[in-house]
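A.B. asks: Sequence and predicted structure, then a few things I'm wondering about:
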Amino acid sequence: MKRSRSVGASSPLNGIGKQDGDSRRKRKVAEISQALNVTPVDVAALRRMAISEGGLLTDEIRCKVWPRLLNVPTDTLPEKPGMPDKQREDLQEELIDIILRVLGRNTQLHYYQGYHDIVVTFLLVLDERLATALVEKLSTHHLRDFMDPTMDNTKHILNYLMPIIERINPEVHDFMQQAEVGTIFALSWLITWFGHVLSDFRHVVRLYDFFLACHPLMPIYFAAVIVLYREDEVLDCECDMASVHHLLSQIPQDLPYETLISRAGDLFVQFPPSELAREAAQQYSQQTAASTFKDFDLVSEQQRPDSVLRRRLREKQALEGAAAGAMVATAQPTVARRFVRLAVMGLTVALGAAALTLVNTALEWVPKLDLHLFP
C-alpha cells in the first residue's frame, strides 16, 4: 500500500504555507537562543523545543542544545588524550577513536552491533571532541542497558512493546500474539535509535532530538506507534511468524514522523513505564528465542564501521546538496483512520500539556542520570 510522502521531519512546514512556516521557524530559533542565553540555561524550554514540531531545526543548533539535554559541560572538555596532532585521513579514524575512548574509560561497557550507527550520527552532527563527550554520557546512561555482557536487559525493554500495543489496539496485539512474532523485529530500531533502518539523515537527527529530550524508554513508545500506524498492513498479513516478522522488520521510509512523535509522547503520558512494568516482566517468558532470527545478528557488511560511516556520510551530503524548498504533504484518508483509536485520548504534544509532562519527567532523571534499569 503506497502512501504519499510526508514533509521531511526536520522541516517545520508541515501542512502550512511557506511564509507562515518561515515565521514559525524564526520564532522557534529565537526561543531556542533565548533559552540558551539565560542563566542558568532554560533546559526545560530546550526540551520543549526539541520535542515540538520540527525539533531543533539545524545541526548548528543541535551542537549547542544536545550537550544541554545531556547535561554535558562544553567548556571543560579535555584535549584529545594521546592522539597525534595530525590531519585525519578520514572520518573512520575518528569513529573508531570515539568508540575506543568511551569503552576504554568505561570498562563496564560492552560493545554491541549497532552502536556504530549511534556514534556516527553524533560524529556527523558534532565535532569529534564534543561527540566523544556526548556519546560517553549516552553510553553510561540512555544506552547503558544495551551495553551489558548479555542481552537480558535489552530484551526486557523490548517487552514493553506489546503492552503498549494492547492498550491501544487489542486486535493488532492479539493478531501478533497468535502469529507468535515476538518483538525481535524492533531490536535494531531500539538499539540504534532507528539510525540503522532509516535512510534519510534528517529523520534520524529529528528522532535524536526527540529521544534526547525525553525519558530513555521513549524509543520503545515510538516503535509501538509505528506498528499501530501500520495496523491495516499487519491485519492483512498472513498470520504466521515469518510473514508478520518480515512485514514489520521492513520499516517504511515515508512515515509521518511529526505525527508519530506526537503520538509517542501521548502514549508515554497515558501509559507511563511504571504502569506497564508488570506486564513487561510477564512477557519475558513468552519471547521466541532471539537467536532464531537472522536480523537479530547485525554483524554484516552493512554494520562494518566503514560501511556505516560511508552510508551516513552519503546521506548527509545528499541532504546538504538537495535543492532548498519544502514539499507539501498530501495525506491520504487512510492515515487519519489509522489514528482514530489514538485520537480519542485527547492528548497532543503540540498543544503543550503532554509536552510539559514529558519535559518534567525527563528533568526528574536528568540531574542524576542513573538510568541502568535493572542492576
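C.D. replies: It's in.

A.B. asks: contacts and neighbour counts: CA atoms only from here.
C.D. replies: OK.

A.B. asks: which residue ranges form the helices in the stretch 51-200 of the chain?
C.D. replies: Assigned by DSSP state H, counting those that start in this stretch, the helices in the stretch 51-200 of the chain fall at 59-69, 91-105, 115-125, 128-140, 152-158, 161-168, 170-179, 187-191.

A.B. asks: Check which residues of the fifth one are buried.
C.D. replies: For helix 152-158, a neighbour-count test (16 or more other C-alpha atoms under 10 Å) marks 153, 154, 155, 156, 157, 158 as buried.

A.B. asks: Relative to the whole chain's centre, how far out is that helix?
C.D. replies: For helix 152-158, the separation from the chain centroid amounts to 17 Å (computed by C-alpha atoms, centre = their mean, to the nearest Å).

A.B. asks: Over to the last one?
C.D. replies: When distances are taken as C-alpha atoms, centre = their mean, helix 187-191 is centred 9 Å away from the chain's centroid.

A.B. asks: So what touches it?
C.D. replies: With C-alpha atoms under 8 Å, 6 or more residues apart in numbering as the test, helix 187-191 has contacts from 114-115, 143, 146, 158, 194-197, 219-220, 223, 296, 298.

A.B. asks: now, which of these sits nearest residue 234?
C.D. replies: residue 223 (14.3 Å; C-alpha to C-alpha).

A.B. asks: Roughly how far does that closest one sit from residue 91?
C.D. replies: 30 Å (C-alpha to C-alpha, to the nearest Å).

A.B. asks: next, the one to line up against it:
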Amino acid sequence: MAQGPEEYEHVDARGDDEKSTSDTTEASTAADADADRDAEATSLARRQARILDACRRKDIEDLQAIAVSNGGFLSDTIRSQAWPVLLGCRIDGRGEREEEKTSDSWTSLPRHRDEDQVKLDVDRSFVYYPSEPTQAQLDEKRAELSALITEVLRRQPYLCYFQGYHDICQVLLLVLPPASRAAAMARLSALRIRDFMLPTLAPAVSQLRLIPDLLGAVDPELSAHLSRIEPYFALSDTLTMFAHNVQQYGDIARLFDALLAREQVFTVYIFAQIVLRRREELVALDEPDMLHFTVSKLPTNLDLEAVIAEAAALFEAHPPESLRAWRRISKASALKTARDVRACASQSLDDGRVFFERQLREMHWSDRRDRVLKAVWVNRRIILAIAVAAGAVYFRKAPIWANLVSWSTPNRNRQ
C-alpha cells in the first residue's frame, strides 16, 4: 500500500528522533568515559603526590602502607626516590648522595676475591630486560653493572659474593640514578641480605625452614605433601628476591616495592603465599622430583597484586615469631636485625659489619660443635668403653666403693 506524504513525514520524524536519541546516548557515554578518565587521573595525581610527600618527609610507615597497596609506587621515577628512603640512604632532591664523600676512588681499592665470578655472572646478565637492547646498549649496561657490584664489594670486602647477587643489582641499576646506586646497594647488602653474603649458605638454608612451618600453620595437608622434599626449592627466589626468575621488568620492579618496604623475612611470606595459591596443582603431583621441579618454578600467570596483599595478611595472621624454626634463626641474622624497617634505615654500614662478624663467630662455633658431636658419634663405642673403664677405676678407689666392699665381705663370711 502506498504511503502518503504525511506518513513519510511521520517515518522521517521517527528516524530523526531515533538518531537524536542515539547521538545523545553516545555523547553521554563519551562524557561518562571522560569523567572516569578525569577521576582516574585525579586519583593518580593524588597518589603520586602522597608518595612524593612521604619521600620528602622520609615517612617510612606511610611508604610501607603504599608499597603493599594496589600499584605500589607506580613508576620508576617515583621508585628512584622511595627506595633510597626505605633503605636509609641520604639522598637529596636531585638524587645525589648526601653522605660524606670518601677521598679514595673504589677503583684504587684492593681487588675483591670474588671478582672473577662477578665477571662470569655479569657476562650473562640482562637476559629478560631491558627488552630488545642493541649490543652496544647491552655492553654499556653490563659495564655499569660490573662497576656497581665491584664498588660495593671492594668497599665492603668482608662480604662474600653469591651467584644471583647480580640479579638484584641489575634491578636497582635500572631504577635508580647512577649517583644513588652504590649507596643503596651497599646498604641492602650489609643490612638486608647480609645472611646470603656469609662464607656459607647455612643461614640461607635456616631461612628456608620457616616455609614448612608457615605452610603447616595455614594448610597442614599441603605442608605434609611437600614434606617429602627439602625446602631447597625456594632457595633461588628467596636468595635473589625473585629477581632471578621473574621475567617481566614491570613485575620485578613492583615486587621490589613491597620487599624493600617490608622486613627481610617478607620474601619468605611471598614465596609461601605463591605456594598456597598453587595448592591444587601441587597436591596432584606424587613424584618428588616433579614436585620439586614444579614448586621451584614461578607460574607464568602470577597475580602479583593479589600475592602481595595476601602475603601481608599472612604475615599478620602468622608473624615469624610464631613459627617454630624462628627460634633457630641467629639473633645477628638480618631477619631479626632488620625486623623494624625504620630502625634498619637508621643503622650504619658499620652496624652491618658488626652483625656479620657476630653471625660468623656463631657459625664457626656451631661448626666446631657439630664436628665434635660427629666425632663422638662415630667413636661412641670406644668412648663408652673408656668411660666404663674409667668409672670402674674411680669407684674402686672412691670411699663409697671401699665401704660397699667392706660391708659386703663380712656378710659373705658370716654366711
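C.D. replies: Good, I have the coordinates. What you see is a predicted model; the values in this text were computed from it and never measured.

A.B. asks: ok so, going back, which among the helices of the stretch 51-200 of the first structure is found nearest to residue 215 of the first structure?
C.D. replies: helix 59-69 (11.3 Å).

A.B. asks: counterpart of that closest one in the second structure, which residues?
C.D. replies: Aligned by TM-score structural alignment, helix 59-69 of the first structure corresponds to residues 76-86 of the second structure.

A.B. asks: Can you mark which positions in that stretch are buried?
C.D. replies: For stretch 76-86 of the second structure, a neighbour-count test (16+ other C-alpha under 10 Å) marks 76, 78, 79, 80, 81, 82, 83, 84, 85, 86 as buried.

A.B. asks: on that earlier part again, who's more crowded, residue 223 and residue 91 of the first structure?
C.D. replies: residue 223 (22 against 17; other C-alpha atoms under 10 Å).

A.B. asks: what about the strands in the stretch 1-150 of the second structure?
C.D. replies: Under the criterion DSSP state E, counting those that start in this stretch, the stretch 1-150 of the second structure carries no strands.

A.B. asks: and residue 190 of the second structure, what pairs with it in the first structure?
C.D. replies: Residue 190 of the second structure maps onto residue 140 in the first structure, by TM-score structural alignment.

A.B. asks: Quick one: residues contacting that match.
C.D. replies: Applying C-alpha under 8 Å, 6+ apart, we find residue 140 of the first structure in contact with residue 109.

A.B. asks: quick one: what's aligned to residue 276 of the second structure in the first structure?
C.D. replies: Applying TM-score structural alignment, one finds that residue 276 of the second structure aligns to residue 228 in the first structure.

A.B. asks: Correct me if wrong: that match contacts residue 167.
C.D. replies: No: in this structure residue 228 of the first structure lies outside contact range of residue 167 using C-alpha atoms under 8 Å: 10.8 Å.

A.B. asks: Residue 181 of the first structure touches residue 238, doesn't it?
C.D. replies: No: the criterion here is C-alpha under 8 Å, and residue 181 of the first structure misses it with residue 238 at 11.5 Å.

A.B. asks: list residues touching both of those two?
C.D. replies: Residues touching both residue 181 of the first structure and residue 238 (C-alpha under 8 Å, 6+ apart) are residue 244.

A.B. asks: Tell me the residue in the second structure aligned with residue 131 of the first structure.
C.D. replies: Structural correspondence for residue 131 of the first structure with respect to the second structure (TM-score structural alignment): residue 181.

A.B. asks: swap in residue 159 of the first structure?
C.D. replies: Using TM-score structural alignment, the equivalent of residue 159 of the first structure in the second structure is residue 209.

A.B. asks: What distance do you get for that match to residue 268 of the second structure?
C.D. replies: To residue 268 of the second structure, residue 209 of the second structure is 10 Å away according to C-alpha to C-alpha.

A.B. asks: Out of these two, name the residue with the larger neighbour count.
C.D. replies: When neighbours are counted by other C-alpha under 10 Å, residue 268 comes out ahead of the other of residue 209 of the second structure and residue 268, with 24 against 20.

A.B. asks: tell me which element that one is part of?
C.D. replies: If you go by DSSP states H and E, residue 268 of the second structure is part of helix 266-277.

A.B. asks: Contacts only, for residue 372 of the first structure.
C.D. replies: If you count contacts by C-alpha under 8 Å, 6+ apart, residue 372 of the first structure has them with 141, 142, 144, 145.

A.B. asks: what do you get for residue 240 of the first structure?
C.D. replies: Contact analysis of residue 240 of the first structure by C-alpha under 8 Å, 6+ apart lists 178, 179, 180, 181.

A.B. asks: Please tell me which one of the residues you listed counts the most neighbours.
C.D. replies: Among those, residue 181 has the most neighbours (other C-alpha under 10 Å), with 21 neighbours.

A.B. asks: Touching, residue 36 of the first structure and residue 44? I think so.
C.D. replies: No: if you go by C-alpha under 8 Å, residue 36 of the first structure and residue 44 don't touch, sitting 10.8 Å apart.

A.B. asks: Check the alignment and tell me where residue 44 of the first structure lands in the second structure.
C.D. replies: Matched to the second structure by TM-score structural alignment, residue 44 of the first structure sits across from residue 61.

A.B. asks: could I get the buried residues of stretch 76-86 of the second structure as TSV with distance to residue 106 of the second structure?
C.D. replies: Formatted as TSV, those follow (distance: C-alpha to C-alpha, whole Å):
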residue	distance to residue 106 of the second structure
76	27
78	29
79	26
80	23
81	25
82	26
83	23
84	21
85	24
86	25
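
A.B. asks: Determine the number of other residues adjacent to residue 135 of the first structure.
C.D. replies: When neighbours are defined as other C-alpha under 10 Å, residue 135 of the first structure has 23 of them.

A.B. asks: Excluding covalently adjacent residues, which one is nearest to it?
C.D. replies: Distance criterion C-alpha to C-alpha, 6 or more residues apart in numbering; nearest residue to residue 135 of the first structure, sequence neighbours excluded, is residue 119 at 6.5 Å.

A.B. asks: The one you found: what's it in contact with?
C.D. replies: Here residue 119 of the first structure is in contact with 95, 98, 99, 131, 135 (C-alpha under 8 Å, 6+ apart).

A.B. asks: one step back: higher neighbour count, residue 228 and residue 167 of the first structure?
C.D. replies: More crowded of residue 228 of the first structure and residue 167, by other C-alpha under 10 Å: residue 228, with 24 against 14.

A.B. asks: show me what contacts the closest residue in space to the more buried one that isn't next to it in sequence?
C.D. replies: Among residues not flanking residue 228 of the first structure along the chain, residue 165 sits closest, at 6.9 Å (C-alpha to C-alpha, 6+ apart). Applying C-alpha under 8 Å, 6+ apart to residue 165 of the first structure gives the contacts 172, 173, 224, 225, 227, 228.
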